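Trainee: Fold the stuff below for me.
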Amino acid sequence: LVIHDLLSLRYKNISTHQRFYFKYLLPLLIHRTKKIVTVSETTKKDIVRFLGYPAHKIDVIYNGYDDKRYFPTSQNEKVIEKKYGFKNYLLAIGPTYPHKNFELLLSAYKQLDQETQKQYPLIIAGGKKNYLSVLKKQVQKLGLEKQVHFLGYVPIELMPALYREALTFIFPSLYEGFGIPLLEAMACGCPLIVSNISSMHEVCDDAREAYFY
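Mentor: Predicted structure coming up:
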């Protein structure tokens, strides 16, 4: 049995279907399995804590990434600048649920002076409709419509360039089983600003430029 995280047991604002599976069906499954594989020591501890599964029966195998797609380059591609018109931007991706903590990111960005905001726009890619609508309302309330830009879905073939051309990749999440985007950003040579939670240290402690807050 493979478990990536126990998000649905830790946060109530996840879908009802997911919570039902993790709260009622998963406990039935784990008592019939001889081994669980998970993606981080953090999730392993959660499995022991929330599901009562023996630690010695849990193996940790970290996630990987596609090194044929995500890699640094010395070329000045300007792919994102040509397609979207942005350069010198701060990047954040994947605002799917509130635990991703994008409200804090927007509030922190608001603290920058206007000249800095103008010089370094905040680009948010991907996400889910319901949470995006909350964030867009916050952007309007903060008066950041000209500085914060929502790209929506970005094709996977553009993701490497999105990382490479960013000044930094910001990952403010309050909870992650692993955090694959961090691997992808590191592989592309993008500096990181990361929330100071345990799973992030598992992923990013070997990064050349990773700043925890």
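Trainee: From now on I want contacts and neighbour counts done on CA atoms only, so please keep to that.
Mentor: Fine.
Trainee: now V194: how far from I170?
Mentor: V194 sits at a distance of 6 Å from I170 (criterion: C-alpha to C-alpha, to the nearest Å).
Trainee: should've said P191
Mentor: Taking C-alpha to C-alpha, one finds P191 at 9 Å from I170.
Trainee: Tell me which residues of the helix ranked longest in the chain come out buried.
Mentor: Scanning the chain for the longest helix, with DSSP state H as the assignment, gives helix 129-142. For helix 129-142, the neighbour count (16 or more other C-alpha atoms under 10 Å) marks L132, L135, K136, Q138, V139 as buried.
Trainee: which of V194 and I170 has more neighbours?
Mentor: Legend: neighbour count by other C-alpha atoms under 10 Å for V194 and I170, higher for I170 (24 against 19).
Trainee: helix, strand or coil for the residue nearest to the more buried one when sequence neighbours are not counted?
Mentor: Nearest residue to I170 in three dimensions, chain neighbours excluded: I193, at 4.7 Å (C-alpha to C-alpha, 6 or more residues apart in numbering). Assigned with DSSP: H, G, I helix; E, B strand; the rest coil, I193 falls in the strand class.
Trainee: how many neighbours does I193 have?
Mentor: 19.
Trainee: What of L28?
Mentor: L28 has 12 nearby residues by other C-alpha under 10 Å.
Trainee: what about the helices in the protein?
Mentor: 7-10, 16-20, 26-30, 41-51, 79-84, 102-110, 114-119, 129-142, 159-164, 180-187, 198-204.
Trainee: for comparison, sequence B:
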Amino acid sequence: MRVAYDITSIDGQPSGVGNYTLHLLTHLLAANSGHEYMPLSNRPTCPTPLSAYAAAPASRAFPSRMLWMQCVLPGALRALRPHLCHYTNSIGPLFSSCPYVVTIHDMTLSLLPGYHPWRKQLLVRPIVALVARRARQIITVSEHARQDVIRVLRVPAERVSVTLEAAAPCFRPSPNDEQQRVRAAYRIAGPYVLYVGTLEPRKNLVRLVRAWNALRRAGKINQRLVIVGARGWQDGPIFQTVRALGCEDAITFTGYVPQGDLPALYSAADAFVFPSLSEGFGLPVVEAMACGTPVLISSAPALVEVAGGAALQVNAASEPS
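Mentor: This is a model prediction of the structure:
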């Protein structure tokens, strides 16, 4: 079977959906199932380990993933003639006859619209609904996300399947010398509490900074806060809060960190905190656990499901909590 596989979420700094997409295809290729996989990308090159595989042609005229999917990809699929497509990040072309499955990671675009750019609400949200209704099967990443998909998109339950995510094999306790190397590389001194994820409103980082600073001021903790992740939409209030509280010297913003350094950062942390308001899965929670790091999560249902009772929980809407 020829399977066209959407890798548009993979870029030079993969995280979240990009890591899901990359690692799933890597393991599908390693399975040697006899199927032929054809990566679909709006970029001219495919990242390792996909560099040996040809992808659908990129178009300089449509750098936007969504526009490329609607305007360029249908013609590419007619030329490639796959038996099946797998769209890995909620959307696909509306005008293509190729049968497909789609992975929908969460429904926050519908359930928490205020935490997404208005253009995404206006353009992407209706496409997600249309693509879901035409899909042969919808894949999602947790039972909570599955129930959200069924309820919000009004699709039959039998057409929605759960495939849980997993931490990559590199996530395991790191030796002390590796921890020290990474500490030095990112200039992290002393004990610390760690967050990993994109800097955006849905991740609840303003409240995290305020709660952590209150505990530090009260003398209840002595750990610095290390925030790992690329800058995202409307991340300005996070930095404004840090400046207003006067705690710049006690917080480290590393920016994006490649996967190879993350296990040591997790391993060296006193605790990992993930206070997100909503998630479809919450892969950093599993990564931290795999590295032997104590985990503190919000009470968001998907995080509670994924943690399986092995993490402390707090009310994401309450700083005292």
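Trainee: Superpose the two chains and report the TM-score.
Mentor: Once superposed, chain against chain, the TM-score is 0.89 (TM-score structural alignment, normalised by the length of the first structure); 210 aligned residues with a C-alpha RMSD of 2.1 Å.
Trainee: Name the nearest of the buried residues of helix 129-142 of the first structure relative to L158 of the first structure.
Mentor: Using C-alpha to C-alpha, L132 comes nearest to L158 of the first structure of the buried residues of helix 129-142 of the first structure, at 20.9 Å.
Trainee: residues contacting the equivalent of that closest one over in the second structure?
Mentor: Correspondence of L132 of the first structure to the second structure, assessed by TM-score structural alignment: D235. Listed by C-alpha atoms under 8 Å, 6 or more residues apart in numbering, the contact partners of D235 of the second structure are L199, E200, P201.
Trainee: So which of those is the closest to R216 of the second structure?
Mentor: Set against R216 of the second structure, the nearest of these by C-alpha to C-alpha is L199 (21.9 Å).
Trainee: Tell me how many other residues crowd the aligned partner of that closest one in the first structure.
Mentor: Under the alignment (TM-score structural alignment), L199 of the second structure maps onto T96 of the first structure. Look at T96 of the first structure: counted by other C-alpha under 10 Å, it has 17 neighbours.
Trainee: Surely T96 of the first structure touches K128?
Mentor: Yes. Counting by C-alpha atoms under 8 Å, T96 of the first structure touches K128, with 4.7 Å between them.
Trainee: would you list the helices of the first structure in JSON lines and tack on distance to L1 of the first structure?
Mentor: Shown next, in JSON lines, are the helices of the first structure (distance: least, C-alpha to C-alpha, whole Å):
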{"stretch": "helix 7-10", "distance to L1 of the first structure": "17"}
{"stretch": "helix 16-20", "distance to L1 of the first structure": "17"}
{"stretch": "helix 26-30", "distance to L1 of the first structure": "8"}
{"stretch": "helix 41-51", "distance to L1 of the first structure": "12"}
{"stretch": "helix 79-84", "distance to L1 of the first structure": "40"}
{"stretch": "helix 102-110", "distance to L1 of the first structure": "32"}
{"stretch": "helix 114-119", "distance to L1 of the first structure": "46"}
{"stretch": "helix 129-142", "distance to L1 of the first structure": "30"}
{"stretch": "helix 159-164", "distance to L1 of the first structure": "30"}
{"stretch": "helix 180-187", "distance to L1 of the first structure": "20"}
{"stretch": "helix 198-204", "distance to L1 of the first structure": "20"}
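Trainee: Could you single out the most deeply buried of these?
Mentor: Of the helices of the first structure, the one with the most neighbours on average (mean count of other C-alpha atoms under 10 Å) is helix 159-164, at a mean of 23.
Trainee: whereabouts in the second structure does it align?
Mentor: The aligned range for helix 159-164 of the first structure is 262-267, by TM-score structural alignment.
Trainee: mean shift of the matching stretch relative to the first structure?
Mentor: Superposed on the first structure, stretch 262-267 of the second structure shows a mean distance of 0.6 Å to its aligned residues (mean C-alpha distance after the TM-score superposition for the first structure).
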